[in-house]
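Trainee: Need the 3D shape of this:
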Amino acid sequence: MSELEKQYRVKAGARLKLADYDPADKSQTANDKAARNAQVAALAPQLDALQDLLYAEGKRKVLVVLQGMDTSGKDGTIRKVFQNVDPLGVRVQAFKAPTETELAHDYLWRIHQVVPRNGELVIFNRSHYEDVLVTRVKGWIDQAETERRIGHINDFERLLSETGTTIIKFFLHISKDEQRKRLQERIDNADKNWKFNPGDLEDRKLWDAFQAQYESVIAATSSVAAPWYIIPADSKSSRNQLILEILINRLSALGMQYPQVDTRDWPKTVE
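Mentor: Next up is the predicted model:
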């Protein structure tokens, strides 16, 4: 495991305090925004090559989970980190409020239908973790049900891992002040008005409750097979560089290989 991963990875079974993680930390990236963007541009082809290898090999699956408070940058991460990746083998799955059909099943039913298949990299924009975060903070489920669901999620991710899925989970960690700035920008900037949801202001009032619940849930679900990484996200360019480097490290470690093809009977030239 690289030093970069060690710094931001949550150890299995460890207690977690988000206050111990600086949302503005740039210790593993350049202090200059232009340099960070240049590094992302330089690294992006490596992720593209690894995704091509994943798709060609067709034996493994990769699930990337993005979670965070409102405005933490889930959409921006997808746009920037995966901008060079061939869309043929990548799929983004966003999760909103469950539909009537989804509510008629267990809460993991809609999740299991969209996990990656062989050779595919899937990015969850929000995820099954909403069912132990917002549901608990808003009081829709009690603590006993929350603990049952955390058990379900650990078992579900163990099932995915043991059947060939590499799971990489990122919590995009922003400060309350940075969220205020980004929400204000959505109000002030006409091009971003469509992103503003008045309900985000109600959730902002529950900031401390959400932070505490994230701490509890991440600590209970960061495992060897499905680790969480706390990514400082006040700086968008630093966030992108860190996630990109971690993804490259994790995918490189899989030891993927292109399929071996018997070419002995092939013609030497094409007429």
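
Trainee: from here on, contacts and neighbour counts on C-alpha atoms
Mentor: OK.

Trainee: Now do the helices in the stretch 51-200 of the chain.
Mentor: Remark: helices assigned in the stretch 51-200 of the chain by DSSP state H, counting those that start in this stretch are 74-81, 100-103, 109-112, 134-137, 143-162, 176-188, 199-204.

Trainee: Looking at these, spot the one closest to residue 234.
Mentor: helix 176-188 (6.3 Å; CA to CA).

Trainee: and the closest one, what other elements does it pack with?
Mentor: Other helices and strands packing on helix 176-188, by 3 or more CA pairs under 8 Å, 6 or more residues apart in numbering; DSSP states H and E, are absent; none qualifies.

Trainee: Could you give the separation of that helix from the chain centroid?
Mentor: In terms of CA atoms, centre = their mean, to the nearest Å, the centre of helix 176-188 is found 22 Å from the chain centre.

Trainee: Can you tell me what sits against that helix?
Mentor: Helix 176-188 is touched from outside by 70-72, 192-196, 207, 234, with contacts defined as CA atoms under 8 Å, 6 or more residues apart in numbering.

Trainee: quick revisit: looking at the helices of the stretch 51-200 of the chain, which is nearest to residue 119?
Mentor: Per CA to CA, nearest to residue 119 of the helices of the stretch 51-200 of the chain: helix 143-162, 14.1 Å.

Trainee: And that closest one, what's buried?
Mentor: Residues of helix 143-162 classed as buried: 146, 149-150, 153-154, 157-158, 160-161 (neighbour count, 16 or more other CA atoms under 10 Å).

Trainee: I have a second one here; can you model it like the first so I can compare?
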Amino acid sequence: MKSIDPKDFKVVDKVKLKKLPTLLNVDADDDEKEEKLDKVQAKLSNLQDIMYAHNKYSVLICLQGMDTSGKDSLIREVFKEFNPRGVVVHSFKTPNSTELEHDYLWRHYIALPEKGKFAIFNRTHYENVLVTRVHPEFILAENLPDINSVDDITPKFWEKRIDQINNFEKHIAQNGTIVMKFFLHLSKDEQKSRLLRRLEEGKHNWKFSPGDLREREHWDEYQEYYEEAINQTSKEHAPWYIVPADDKDMARYIVAKIIWEEMKQYTDIQVPALDKEILDNFDTYKKTLENS
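Mentor: Now for the predicted structure:
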């Protein structure tokens, strides 16, 4: 298999999604991809244990992508070796009544990971500049000052939201949260195949929603707004990675490998040394236990 370099997927300059591949040829069969993923899974699990003991960093993994891009299965496969206490998954759907009584970032703030833990946002705070741009009428439910109709939602409004998201990510990064954002780049043809499979295979019927077809009609709009958001918010402290997603197995491995390679840069994440007094009394503790 060809080696995976995070730099090949990291957004450091302006990108055009139409020019980026949705499928990567790596000269590997499914068994080899699975074997590679298994090895990275074990490394990440061990790292999380060390990170928990170190207790100074947390990690936020943000996953975005069109319907059927494979977010759910990626979470299941990439993080399945983690201690369940060390990783929390949040799936952000339509805001509920309580969430709408706060600003749009509130529900994301309260879901941020504790020190020593990973959090995965399955759909993220970026929905507030994606879905709401395609359907600006959703903004009216937020009951914002000066927004009384869709006509009040100007380009300046979206610029302000992008600034707020950048400030949010900068704030949490400066306080010890390592942020990595992944866009699962799916082709329209592959989405069509996956939606048809949901209809044709009984075990997948439950995944199908007519809403998926309605949102598919807005494909070009979503691509435009994804591209704009990614280009405006990929920062060194909170980078975007665009991952070809037509091959689910390969996408899972790429995401896992990127997380591992980026986390390796934090060489200060080490198991903390025991207090000298405890070390000096190891023999005493051992004898006490043996005689108890």
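
Trainee: How many residues are close by residue 194 of structure 1?
Mentor: 10 (other CA atoms under 10 Å).

Trainee: before we move on, back to that, mind putting the helices of the stretch 51-200 of structure 1 in TSV, distance to residue 250 of structure 1 included?
Mentor: Shown next, in TSV, are the helices of the stretch 51-200 of structure 1 (distance: least, CA to CA, whole Å):
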stretch	distance to residue 250 of structure 1
helix 74-81	15
helix 100-103	33
helix 109-112	23
helix 134-137	29
helix 143-162	14
helix 176-188	29
helix 199-204	33
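
Trainee: Quick check: which element contains the alignment partner in structure 2 of residue 257 of structure 1?
Mentor: Per TM-score structural alignment, the equivalent position to residue 257 of structure 1 in structure 2 is residue 270. In this structure, residue 270 of structure 2 is located outside every helix and strand according to DSSP states H and E.

Trainee: Residue 166 of structure 2 and residue 233 touch, don't they?
Mentor: Yes. In this structure, residue 166 of structure 2 is within contact of residue 233 by CA atoms under 8 Å, at 6.1 Å.

Trainee: related to what we said a few turns ago, wait, what's in contact with the match of residue 257 of structure 1?
Mentor: 50-51, 53-54.

Trainee: May I see the PyMOL selection of the buried members of these?
Mentor: Selecting only the buried entries of the contacts of residue 270 of structure 2 in PyMOL, with 16+ other CA under 10 Å as the criterion:
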select buried, resi 50+51+54
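
Trainee: so stretch 240-250 of structure 2 matches what in structure 1?
Mentor: Using TM-score structural alignment, the partner range for stretch 240-250 of structure 2 is residues 228-238.

Trainee: let me fix that: stretch 31-43 of structure 2
Mentor: Taking TM-score structural alignment, stretch 31-43 of structure 2 hits residues 34-46 over in structure 1.

Trainee: List the buried residues for the matching stretch?
Mentor: 36-37, 39-41, 43-44, 46.

Trainee: so which helix or strand takes in the closest residue to residue 50 of structure 1 other than its chain neighbours?
Mentor: With CA to CA, 6 or more residues apart in numbering as the criterion, residue 50 of structure 1 has its nearest non-adjacent residue at 6.7 Å, and that residue is residue 251. Element membership for residue 251 of structure 1, per DSSP H and E: helix 236-252.

Trainee: and what of residue 231 of structure 1?
Mentor: strand 228-232.

Trainee: Tell me roughly how far that strand lies from structure 2 on average.
Mentor: Strand 228-232 of structure 1, aligned to structure 2 and superposed, deviates on average by 0.2 Å (mean CA distance after the TM-score superposition for structure 1).

Trainee: Contacts for that strand, please.
Mentor: 5, 8-10, 21-26, 168-174, 218, 221-222, 238-239, 242-243.

Trainee: returning to what we had before: any buried residues in the helix holding residue 251 of structure 1, and which?
Mentor: 236-251.

Trainee: how far off helix 74-81 does it point, in degrees?
Mentor: In terms of direction (axes from the mean of the first three to the mean of the last three CA atoms, to 10 degrees), helix 236-252 of structure 1 departs from helix 74-81 by 70 degrees.

Trainee: just to revisit the earlier point, among the contacts of strand 228-232 of structure 1, which are in strands?
Mentor: 168-173 (DSSP state E).

Trainee: are any of the residues you listed buried, and which?
Mentor: Buried among those (16+ other CA under 10 Å): 168-173.

Trainee: what about residue 82 of structure 2, how many residues close to it?
Mentor: Around residue 82 of structure 2 there are 19 residues (other CA under 10 Å).

Trainee: The one 4 residues further on too?
Mentor: Burial of residue 86 of structure 2 is recorded as 19 neighbouring residues (other CA under 10 Å).

Trainee: which residues does it contact?
Mentor: Contacts of residue 86 of structure 2 (CA under 8 Å, 6+ apart): 48-49, 52, 116-118.

Trainee: Repeat the analysis, applying 10 Å as the threshold.
Mentor: 45, 48-49, 51-52, 58, 113-119 (CA atoms under 10 Å, 6 or more residues apart in numbering).

Trainee: for residue 44 of structure 1, same thing?
Mentor: Residue 44 of structure 1 neighbours (CA under 10 Å, 6+ apart): 80-85, 241, 244-245, 248.
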